[in-house]
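pasting a predicted model and its sequence here:
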Amino acid sequence: MARKLNVTIVGGGISGLLAARVLREKHNVTVIERQAGNHEFSAAITLGPTAINIVESLGFDRKRGGTMAAEKVLVWNKNFGRISENITKKYTSKLNGEFTFSYRRDVWDEFLRLATSNEFPGSPANVLWGSTVGNVDVESGTVYLDDGRKIESDLVIAADGIRSSVRHLVLQQEESVHARPSGSSAFRFTVPGDVVREIHLKHGRTDDPMAPNMNLYMSMDGTQRTCVTYPCRSGQILSCAFVAPDKLIARETVESWAAEAEEGEIRRLFHDFDPLFLDLADRAVKPRCWRLRDQDPLHSYTRGCTMLIGDAAHAMTPHLGQGGTQAIEDAAAFDLFNDPAYDAYSVPEILQMIDRVRRQRATQIQTWTREFQGWKKRALEEKYTWYCWSYPGIKECLTRLDAGLEMIELKHFNETDAK
């Protein structure tokens, strides 16, 4: 925009902080965060090629973020029987990017640096820690805080997560638009690398448990219990997620949003998995049970001068590992507000352009994420990967849509070969 906008971002998580980094280059940015600081829990995050390329272009430092490039995705049964092996370079070598593993707290710290450090162009974002939004006038951009303060904004970005307080205001619907339980919950925790190696040696395993691979261990008995592990923080810790249907989990655990795992609960639920997994669970660092939630695709992400991004817009389960990547792509789309080519458009008009691209893409990925839970045929798995890891950016997508073309061109996917 030719004029400098006053931007208010509700939520200081991953999507909100990266949106602040994008917009600070030309505009005044205020981030409102109800927590007092880094509130990311002890878990990891995968970033696909599109996401890692975006964040590195904005100054993200992989070394500071402890980010590791994945080499393989391996699928096993619960007793270490190999089912499949997928070399990630099969995809990434053609996409000019990498599939990566990071510790969520490290990514958050880096994004805060990008948003608030003097190292980067523009004015650092102002973060109001420990502040809660009471209401938002989504048409005018006025944001009301619970402490009585009022912030006048030209652009409001709702990056306040899966339990967004702004979502129903944008959609003009009641609170029922919140994401619903998906039917499964994940016990998420980390284990120090030296402890993991000790456990592997105890069980006679000679492979390197901290190799840069994602490992999926499946029950293969119809119960849909799964264990997912991969290293992060430059190989210092192993991220673990033990996923089980809610019907198998104690109700007092899954009724809450997230709760500490009961002693011995993971061992009970996964008792028939190889004993190595049970030992990992016993050495878990503060295991918590997270109820996985799923959002039906929304009819719009924007109203007036307000836009939903990240989990506030398109919450999805982690089965395709796309939550973080889609949030980052959302944030990058606000670069339209920095481009002189869009100066003639109003804030609502530009938000409609962003909505046109981001909602179509995220909705497709939400739909496929649901399909992936059932492990559909191989052809679909291939197509999922090519689509999720292929994104030319907001401007190219708009150009393609205006020309009547497919927004995402799957150049490398051959459905015949994938069957």
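Nice, thanks for sending it over.

make it CA atoms for all contacts and neighbour counts henceforth
Noted.

from the contact counts, what lies against the helix or strand where residue 214 lies?
For residue 214, the host element (DSSP states H and E) is strand 213-218. Judged by 3 or more Cα pairs under 8 Å, 6 or more residues apart in numbering; DSSP states H and E, strand 213-218 is in contact with strand 72-77, strand 226-232.

and the contacts of it?
70-78, 80, 224-231 (Cα atoms under 8 Å, 6 or more residues apart in numbering).

can you redo the helices and strands packed on strand 213-218 as TSV with distance to residue 168 and mean neighbour count?
Below are these laid out as TSV (distance: least, Cα to Cα, whole Å; neighbours: other Cα atoms under 10 Å):
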stretch	distance to residue 168	mean neighbour count
strand 72-77	38	18
strand 226-232	34	24
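
what helix or strand is the residue nearest to residue 363 when sequence neighbours are not counted on?
Leaving aside its chain neighbours, residue 363 sits nearest to residue 297 (5.6 Å; criterion: Cα to Cα, 6 or more residues apart in numbering). Secondary structure from DSSP H and E places residue 297 outside every helix and strand.

regarding the chain, what is its longest helix?
Counting by DSSP state H, the longest helix found in the chain is helix 347-372.

need the next SSE after it, C-terminal direction.
Next along the chain after helix 347-372, taking DSSP H and E as the criterion, comes helix 378-388.

if I look at the residue lying closest to residue 215 once chain neighbours are set aside, how far off is residue 239?
Of all residues beyond its chain neighbours, the one nearest residue 215 is residue 74 (4.8 Å), with distances taken as Cα to Cα, 6+ apart. For residue 74, the distance to residue 239 equals 15 Å [Cα to Cα, to the nearest Å].

before we move on, back to that, now do the buried residues in the longest helix of the chain.
Neighbour-count burial for helix 347-372 flags 347-348, 350-352, 354-359, 361-363, 365-366, 368-372 (criterion: 16 or more other Cα atoms under 10 Å).

for comparison:
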Amino acid sequence: MAAIALREQGHDVTLLESSKFSNETGAAIHMAPNANGLLKRYGVDIEKVGANECSRIAQYHAESGKALFQVDLTMPNKQWQHKWLLVHRAHLHNALRERAIGKEGKGKPATLRLASKVTSVDPEKAEVTLESGEKVSGDVLLGADGVHSLCRKSLVLEDPEKYTPFDCGHSAYRFLVPKDQVMADPVCREFVEQEGMLCMIVGEDRRVVVYPCVENKLMNFLLVSIFIHPSSESRSDDAGWNQQGDKKRMLASGASLAPQVRALLEKAPEDSLKVWTLLDMEVLPTWINGSMALLGDAAHPFLPHQAQGGGQAMEDAVSLAAILPYGTTKEDIPERLRLYEQCRRERANRIQDGTRLSGTSQKDLAKMGKKYDAFAFTNYNFGHDEWDFSRNALNKHLQSKQPYRFRQPISFGPSPGPRQPLNALPDVHSMSKQNQTVATIRFRTSRTYLQNLFPTTSFSFMSAATVVEASIICCSLRSMTWLGNTGYDHCGLYIHGVKYTKKDGEILQGTFLPILFENLTDPIITGREELAAPKLGCDIDVSASGDSRSVRMSWRGTTFAELEWNGLHDKPQTNGANGAGAPNGVNGGHAKPPGAPGPPGPPMPKIEDNGMFMYRYVPAVGEPGKADAEYAVFDEYEKKAPSTSESQQDMQDQMTKSATIKFSAGDWNSLPTLHHIAQGLADVPIYGIVEATVKEVPSVGDVRGARRIE
């Protein structure tokens, strides 16, 4: 399964098999919904190789033979996306092998090397030495070598002997018998006459489990959860999976069972009867070392009582593939293997614990003070998809390594935007295809009115004068890489000469932005959530003709702002020293307000704006008037000398003294969500136009320097 999953990720996979044949032995195996779903993900349909659905569970008392209950699983199973299947191990193994090494499917077929017994491993080099002396290496070494794992011995453990598998106290006989032989016997046919029934015959210290595994024809008898019996009744020197069973000893172990149960055991074919000791192991503190990881029974040997051993091994395999996508660097492997362990250890260990409890008698559970809730464990076991789980874990891991920007909807992880492309594009605004237009009208207005727009008393004006300056700045942004080379427009009010007094007395100077209108959702969302920009949406229509330019802002046909630039003429070349500065923007948006040009009339004090203030406010859900977040934000303007190209661009600037600003207040009907803002803007006094410009710039910034002030 690991070879299949890793192959699909684009990796070259080599399977080293110690035996000289590539066939599986054994009886039957459960593929519960959590495991069958992984098979289906990789195109392995085991119903095509004889698997049948587990559609009913029945339980009987082992000594009396009395039926305790039957549960029809056809209705409950509808809650699971995939079926609970019962299949012959050899058929499952063959299907997996063909999918791993065959030509069909994604990726390069895995290489299967038989008679390749490994004698030593080097976890750091991801290298193994074969019995022949040959060394085989790769980038990752996966030890899927079972309960007696050689790779496990290469883990760094304080007390390695503590993690030696041990006899849990029970062993299991297993055998296969044709269903028709059981059906022909009226004494025991009740155990098998209903198709797809998993029958559990439970006693105090032994049990029999029987279920069909090949198209409802062949019955599987496991004496684990099937005939679990004390190990002392069948122990021999050979405790392996394929130990030959002694039928006489098995029947002697079942002497106390009900007649119909003994009749089942009588049908065991003596020549193919197998017995194996059920092994348990202390929980490993780690499954990894360097570039090596364990999976399956090597990492967590399972008792068979919940039939999850094979399924958990498959989940290990798929987890590894999910966190090792194509393109993973060799340097990242140790860290990724640690992530694999984090994904899998808790779940595998929890299912191990549940498996131990399910194999414990009620009397012993009472002594231990524990309870076993079969339905709760079933829901936990079946209701999981390891691919989805591990892939999500990898995404979160990668996100944690960089300061990604998150915003609503948070369910899908970090979102692309002007400061975070999350694709192959450079993480800057490339504006080489088309210049951007910044149109500004700077005007004199009332300090006593504008100070009412400050959100807290920490904001104030630098000047005590009642006349201050503000600007309406409208930007037309085009060919923006983060918007698929499209663009948008925005227009905002910028209040100059503002200071913010911090709690420690430090003063910051800048321009305050109380409102910014934009005509595209994407920059509105990114600016509001990432930068605390006070953005709202509306229609913005920009037109230019001859020496005139106009901007109209409206909401569904209702115009609430009209801006005009008339008599525009070229601005004299100033080699970039005219105080206008290089444009700076939010989301490729806000332009840096121009410096005070020394207007005619009463002299105005020259005030240096060092950055832009904004204010974050996030309302608390369900608590009107309360905020979850409320604080001031400052973006300090970048200080750099203009380049030659920027100076040349300045020659293309236009200016005029003939400009008009008109805001119209609406009402609940015409501007239901904007009328309060339109009213506030309409009330802003216009004492006179200082200067109006239209500037062509090659690029804009994105205000990634915006930071919470305190």
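Good, I have the coordinates. From a predicted model like this one, the values you see are computed outputs, not experimental measurements.

can you lay out the helices and strands packed on strand 213-218 of the first structure as JSON lines showing distance to residue 191 of the first structure?
As requested, those are arranged in JSON lines below (distance: least, Cα to Cα, whole Å):
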{"stretch": "strand 72-77", "distance to residue 191 of the first structure": "20"}
{"stretch": "strand 226-232", "distance to residue 191 of the first structure": "9"}
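
any idea which of these gets closest to residue 65 of the first structure?
strand 226-232 (9.4 Å; Cα to Cα).

next, the angle from that closest one to strand 72-77.
150 degrees (axes from the mean of the first three to the mean of the last three Cα atoms, to 10 degrees).

which residues in the second structure does strand 226-232 of the first structure match up with?
Alignment of strand 226-232 of the first structure against the second structure: residues 207-213, by TM-score structural alignment.

swap in stretch 126-146 of the first structure?
Mapped onto the second structure using TM-score structural alignment, stretch 126-146 of the first structure spans residues 111-131.

end to end, how far does that stretch reach?
Start to finish, the residues bounding stretch 111-131 of the second structure are 19 Å apart (Cα to Cα).

for that stretch, list every residue counted as buried.
112-113, 116-118, 120-123, 126-130.

now, which of the residues you listed sits nearest residue 522 of the second structure?
Among these, and counting by Cα to Cα, the member closest to residue 522 of the second structure is residue 126, at 47.0 Å.

nearest residue to that closest one other than its sequence neighbours?
In this structure, residue 126 of the second structure finds its nearest non-sequential neighbour in residue 141, 4.9 Å apart by Cα to Cα, 6+ apart.

do I have it right that that neighbour meets residue 289?
No: with contact defined as Cα atoms under 8 Å, residue 141 of the second structure does not reach residue 289; the gap is 9.8 Å.

between those two, which contacts overlap?
Here residue 141 of the second structure and residue 289 share the contacting residues residue 123, scored by Cα under 8 Å, 6+ apart.

got the contact list for stretch 10-22 of the first structure?
Identification of contacts with stretch 10-22 of the first structure by Cα under 8 Å, 6+ apart yields 9, 29-34, 58, 107-108, 111-112, 114-116, 125, 127, 133, 156-161, 309-310, 324, 327-328, 330-332, 334-335.

give me the subset of those lying in helices.
Using DSSP H, the subset of those located in helices is 107-108, 111-112, 114-116, 324, 327-328, 330-332.

picking up where we left off before, now the strand holding residue 214 of the first structure against strand 226-232, angle please.
Counting by the same axes, to 10 degrees, strand 213-218 of the first structure points 170 degrees away from the direction of strand 226-232.

quick one: strand 213-218 of the first structure to the second structure mean distance?
Here the mean offset of strand 213-218 of the first structure against the second structure after fitting is 0.7 Å, by mean Cα distance after the TM-score superposition for the first structure.

now that strand, how far from the chain's geometric center?
19 Å (Cα atoms, centre = their mean, to the nearest Å).

which residues sit in contact with the equivalent of residue 325 of the first structure over in the second structure?
Under the alignment (TM-score structural alignment), residue 325 of the first structure pairs with residue 311 in the second structure. By Cα under 8 Å, 6+ apart, the contact list for residue 311 of the second structure reads 30-32, 34-35.

how about residue 166 of the first structure: what's its closest non-neighbour residue?
Distances taken as Cα to Cα, 6+ apart place residue 158 nearest to residue 166 of the first structure, at 6.3 Å, with adjacent residues excluded.

the second structure: which residue goes with that neighbour?
So residue 158 of the first structure corresponds to residue 143, using TM-score structural alignment.

repeat for residue 177 of the first structure
Using TM-score structural alignment, residue 177 of the first structure lines up with residue 163 in the second structure.

quick check: closest non-adjacent residue to its match.
Leaving aside its chain neighbours, residue 163 of the second structure sits nearest to residue 282 (5.6 Å; criterion: Cα to Cα, 6+ apart).

next, count neighbours for the corresponding residue of the first structure for the one you found.
If you follow residue 282 of the second structure across to the first structure using TM-score structural alignment, you land on residue 296. Using other Cα atoms under 10 Å, residue 296 of the first structure has 16 neighbouring residues.

how about the one 5 residues further on?
Applying the criterion other Cα under 10 Å, we find 24 residues in the vicinity of residue 301 of the first structure.

touching, it and residue 169? I think so.
No: using Cα under 8 Å, residue 301 of the first structure is not in contact with residue 169, being 10.7 Å away.

need the contact list for the aligned residue in the second structure for residue 371 of the first structure.
Applying TM-score structural alignment, one finds that residue 371 of the first structure aligns to residue 357 in the second structure. Each residue near residue 357 of the second structure by Cα under 8 Å, 6+ apart is listed here: 365, 371-372.

could you tell me which of these remain contacts in the first structure?
Retained in the first structure (both residues aligned by TM-score structural alignment, their matches' Cα atoms under 8 Å) from the contacts of residue 357 of the second structure: residue 365.

which among the contacts of residue 357 of the second structure count as buried?
Using 16+ other Cα under 10 Å, the buried members of the contacts of residue 357 of the second structure are residue 372.

ok, so of the contacts of residue 357 of the second structure, who is nearest residue 696 of the second structure?
In terms of Cα to Cα, no member of these lies closer to residue 696 of the second structure than residue 372, at 74.2 Å.

thinking again about what came up before, report the contact partners of the residue nearest to residue 215 of the first structure.
By Cα under 8 Å, 6+ apart, the contact set of residue 74 of the first structure is 82-86, 213-216.

could you do residue 235 of the first structure as well?
When contacts are taken as Cα under 8 Å, 6+ apart, residue 235 of the first structure is in contact with 68, 193, 210-212.

can you redo those residues as a markdown table with neighbour count?
A markdown table is the format used below for the contacts of residue 235 of the first structure (neighbours: other Cα atoms under 10 Å):
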| residue | neighbour count |
| --- | --- |
| 68 | 25 |
| 193 | 19 |
| 210 | 20 |
| 211 | 16 |
| 212 | 20 |
